[in-house]
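Enquirer: Prediction below, plus the sequence it came from.
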Amino acid sequence: MLLSLSVQNYALIEHLEIHFSNQFSTITGETGAGKSILLGALGLIMGNRADLSSLKDKEKKCIVEATFQVDKYNLENLFAENELDYETTTIIRREILPSGKSRAFVNDTPTNLAEVQVLAEHLLDIHSQHETRELEQQDYQLSVLDAIGNNASLLKEYTVQLSNYKRIGKALSELKAESETSVKEQDYNLFLFNELEQVGLKIDEQKELEEELESLNNVELINECLSKIVAFANEEQIGFIATVKEAKSALIKIASFSKIYHDLFERLQSALIELEDITETSQLLAEKVVFDPERLAFVSSRLQTIYDLQKKHQVATIEELIKIQDHLSSKLNRVTDLKDSILKLEEELKEKENSLNELAIQIHNNREGAIPQFVAKAENILAELGMPNAKFQFSLEVSDVYFSNGKNVIELLFSANKGTNFGTIKKVASGGEMSRIMLAIKSILADYTNLPTIIFDEIDTGVSGEIALKMAEIMKSMSEKRQVFAITHLPQIASKGNQHYKVFKYSEGDTTLSKIVSLTLDERVKEIAEMLSGKEYTESAINHAKTLLN
């Protein structure tokens, strides 16, 4: 429910703050008095775009603030989804700065226009005679039947199931695409894997083979060098072992004289042991170093195979080749895993599809059951509104497509008079007829849903006084369960409001301003009398106004 509206520096409004009745309120005023400005301000609250032309004083910011009572609308989840602070008394504020920048707030929390629009459509429903697109939309037509057919819980479950169905379908498509790619690559990956596996690569093998190849290619030089070491060591006269032994014999004579000489002797002894070991090792290595052409050929071939694989896979080490081999193995195993996963997801998707179809059929059946109820109610209301021959026809088909609200394709046809063909409302209904049709539908929905605050903007254009009275009675009846506003030029409707507001313009210096005020009973009598006979209203008009108010 809209509790209050505050407007500053907007169009012809310098400052305005007004509180509203919780039932049926009527708003009147001369053409151009500012009723459209009021709707424009509410449009900002609903998330409409704003520009600098909206500012009365271009040097100051414009502020429009609306306060709503929302405790009956079950909007806690909506607030949570949009990360907004939930308050039973919620305030939406829009600001337009002189720079042209626009800001939006919900309960003093900065937010974006998209979130404001989502929230506001649960709080305000502004309908004018010329806004008929809503009734032409299939989703709206279905929503009317859903309200009457009590489909709310089924649609909620359907939405959850559809989300799961789409999620599984997307995952299945991705797996199938991956599987198709993997199958195409499988033969080549298998060839690469087998090629690496057959080689039997080992970590550090390359370094060992390269050292061995170096040795095999230099057998003569190695043998020569090792033999020289042995010869130099064992030469009888000048061999370094014999020489060191003589030095040792010399040092042993003075080793006992001082620790210094003893340590020197120990060092020489250690050196002798090391030299003897070097000589022995060199002798053994020299005996082992033989030219082995077969081994040379094997090592060369083995290394060449490794080098070729490294070049092929654009790597430099055996470790990297082993990683590639492991990755290829995973890819090959993945093909089998994908097949199993695809089969599992296909079964899961089929289950979800069956559940969705069951829900869609229940939703469809409830909609079909709601059609005769809607038709009877709507035709009865339209008969009261001067359209006794108005008839509706529905075509409700089940499609193969999963829409966001079921599987139905709907078409609503209308005929206003006997002997006329049925057609879409947009084509066959006049503006006045469309107004009455929308009022009838809103009236029906009022019995089934917690509709937001409804504002009827001059939907009474082109109707007679008697029909206007009927329209007013319907709107007043609707207001027993929710807040209803009617912006009207007809006294018959203005008189039926629980509260009556007047919009007017006035001059202040060189400035024209617009204002809205709540009328007292006496003021209402005068306003309705003016609506009946003009500014120079008569006593008869006064009496007529009182009669209407009674």
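Expert: That came in fine, so what should we check first? Bear in mind the structure is a predicted one, so any value in this text is a computation, not a measurement. Residues are numbered from 1 along each chain as shown.
Enquirer: okay, CA-based contacts and neighbour counts for the rest of this
Expert: Noted.
Enquirer: Following element in sequence after whichever strand or helix holds Phe105, please.
Expert: Using DSSP states H and E, Phe105 sits in strand 102-106. Scanning forward in sequence from strand 102-106 by DSSP H and E, the next helix or strand is strand 109-111.
Enquirer: The structure to be compared is supplied as follows:
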Amino acid sequence: MLASLNIKNYALIDQMQVQFDQGFTTITGETGAGKSILLGGLSLILGKRADLNSLRDPSEKCVLEAVFNIKRYGLQSFFEAEDLDYEDQTIIRREILPSGKSRAFINDTPVTLGVLSALGEQLVDIHSQHQTLKLTENDFQFRFIDAVAQNVSSLATYGKELKELRRLEKDLREMVSHKQEAVKEYDYNQFLLKELQEARLQPGMLEELEETYEKLNNVELIKEQLGYGLQILEDEQMGVNTLVTDLKNTLKKLSGFGEVYQELAKRIESVFIELDDAGNELRDLEADIEADPAQLEETNTKLQQIYALQKKHGVMEIEELLSIQEELENKVISAEGIDERISEQEELIREKTGALNELADRIRANRLKVIPQLKEDLEKALAPLGMPNARFSIELTPTGEFGVNGKDDLLFLFSANTGGSFNELRKVASGGELSRIMLVIKAMLAQYMALPTIMFDEIDTGVSGEVSNKMAAIMQQMSQGMQVFTITHLPQVAAKGNRQYKVYKTEKDGKTYSDIRVLEDTERINELAEMLGGKQLTDSALAHARELLTAHK
């Protein structure tokens, strides 16, 4: 329930603080006093978009804050889902800055307007004259019937399943489109893949092939240089080995004269061993190398094949060709298996469609079950409200197609007079009749939907006398299970509130301000008397006001 409201620098409000209780609260005040401003401020707190016109003083920020007691409303899961701190006494704050930007907070945590609006919908139902027109909208009529039919949970499941079906159908359309493209490209992709597969590519093979080619293509030069190298090493007169051997023997003779000569002799010994090993390797290489025209041709052919593939695919590395080969393999496999995947997708769609049909049939059956009693209850409830001849015809027609509300069309028809023909509500019901119908529907919905607070904005417009008394009794009855506010111009309605607040204007320093206060007994009698007879408080008006309050108590 709404426990308190604090508004600063909003429209005609400079600073307003007001506390509220459970039960039935009535709000009165002269036309233009600012009752709509109060509603506007609350709407902003609940997520409505703001603009700079909201600021009383454009140089200061506007702050609107409401405290809600939500202990009994099972909202912990909402707070967990939105990563918000849950408090039994939750504070919602909205700030509108002079720059035009606005900020929203739930228990001091910044939130988006979407989150604020989602929570607001679970806290307060503000019923304005504009909302009365929703009664004529098909979606609202569905929500009403489905609440009574206890279809809310089934419809939530239906919505999720329908969304999944639409996703499956979208995927199928994409598969079919992909198949058409894949068929066009299949032969070409297969040809490209075959070229790459025949090359039998391996990481690093290009470098190996190029090295082999260079060696085979320069056999004579390599053999000649290897032989010359051996000659330099092993010539008997001036060969490196001969000279190093002489050096080694010379230093060996000096090794007895000190450690430094021993170390030098060892180093020369190491050089000798290394040169001897190099000579052996030169001999082996010279013996192994020989011309092989066939291998040279084969290597050259392989290299030209790779070079051609690199040029064709616009790459420089074997690894890039291998990546292209893998991609082509996937495309070919995808094209070859797409018919099977399409069949699997079609089967998934058939299964989902079957499940949705069962769900839609169950929703329809629940609707058909409650419509007769619903029609009777509506007509019965409207009779005391000055509409004894009101009749409804609620027609549910199967469409055969999945829609947001199942597979039904709903026609909510109305006749206000005996013998009158049925027609759509928006065409035949007056504004006063729509208000009374909406009040009855809200009262019925209150039995099925756990909404903490409802606020009616002049729902009694266009009625008077005993009818207004009956409407007030309905709101009073609703307040036994929820917090109910009504903004009213009718004393019969105002008197039935557990508490009555007055919105009023004051002037100070040439400026107009709106404020609100709770009326004590004497003030309440005077306010009701003024509503009955005008500014001049007569004895009869005061007596009538006392009578209205006494009747309520």
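Expert: Perfect, I can see it now. Here the structure is a predicted model, which is why all the values come from computation and not from measurement.
Enquirer: quick one on the thing from earlier: mean shift of the strand holding Phe105 of structure 1 relative to structure 2?
Expert: With mean CA distance after the TM-score superposition for structure 1, strand 102-106 of structure 1 departs from structure 2 by a mean of 1.7 Å once superposed.
Enquirer: after the longest strand seen in structure 1 comes which helix or strand?
Expert: For structure 1, the strand with the greatest residue count under DSSP state E is strand 391-403. Counting by DSSP H and E, the next helix or strand C-terminal to strand 391-403 of structure 1 is strand 406-415.
Enquirer: and the strand holding Phe105 of structure 1, what other elements does it pack with?
Expert: strand 89-96, strand 109-111, helix 113-120 (3 or more CA pairs under 8 Å, 6 or more residues apart in numbering; DSSP states H and E).
Enquirer: how about a cut-off of 7 Å?
Expert: Identification of packing neighbours for strand 102-106 of structure 1 by 3 or more CA pairs under 7 Å, 6 or more residues apart in numbering; DSSP states H and E yields strand 89-96, strand 109-111.
Enquirer: To Ala233 of structure 1, which of the ones you listed lies closest?
Expert: strand 109-111 (92.7 Å; CA to CA).
Enquirer: Return the mean post-superposition distance for that closest one against structure 2.
Expert: Following superposition, strand 109-111 of structure 1 is found to deviate from structure 2 by 1.6 Å on average (mean CA distance after the TM-score superposition for structure 1).
Enquirer: packing partners for that strand?
Expert: strand 102-106.
Enquirer: Let me see the ranges of the helices in the stretch 401-550 of structure 2.
Expert: Ranges of helices in the stretch 401-550 of structure 2, per DSSP state H, counting those that start in this stretch, are 425-428, 431-445, 465-478, 491-494, 521-533, 539-552.
Enquirer: that older thread, now do the strand holding Phe105 of structure 1 against strand 89-96, angle only.
Expert: Strand 102-106 of structure 1 runs at 170 degrees relative to strand 89-96, counting by axes from the mean of the first three to the mean of the last three CA atoms, to 10 degrees.
Enquirer: Secondary structure element for Ser25 of structure 1, which one?
Expert: Ser25 of structure 1 belongs to strand 24-28, assigned by DSSP H and E.
Enquirer: And that strand against structure 2, how far off on average?
Expert: Compared with structure 2, strand 24-28 of structure 1 is 1.5 Å away on average (mean CA distance after the TM-score superposition for structure 1).
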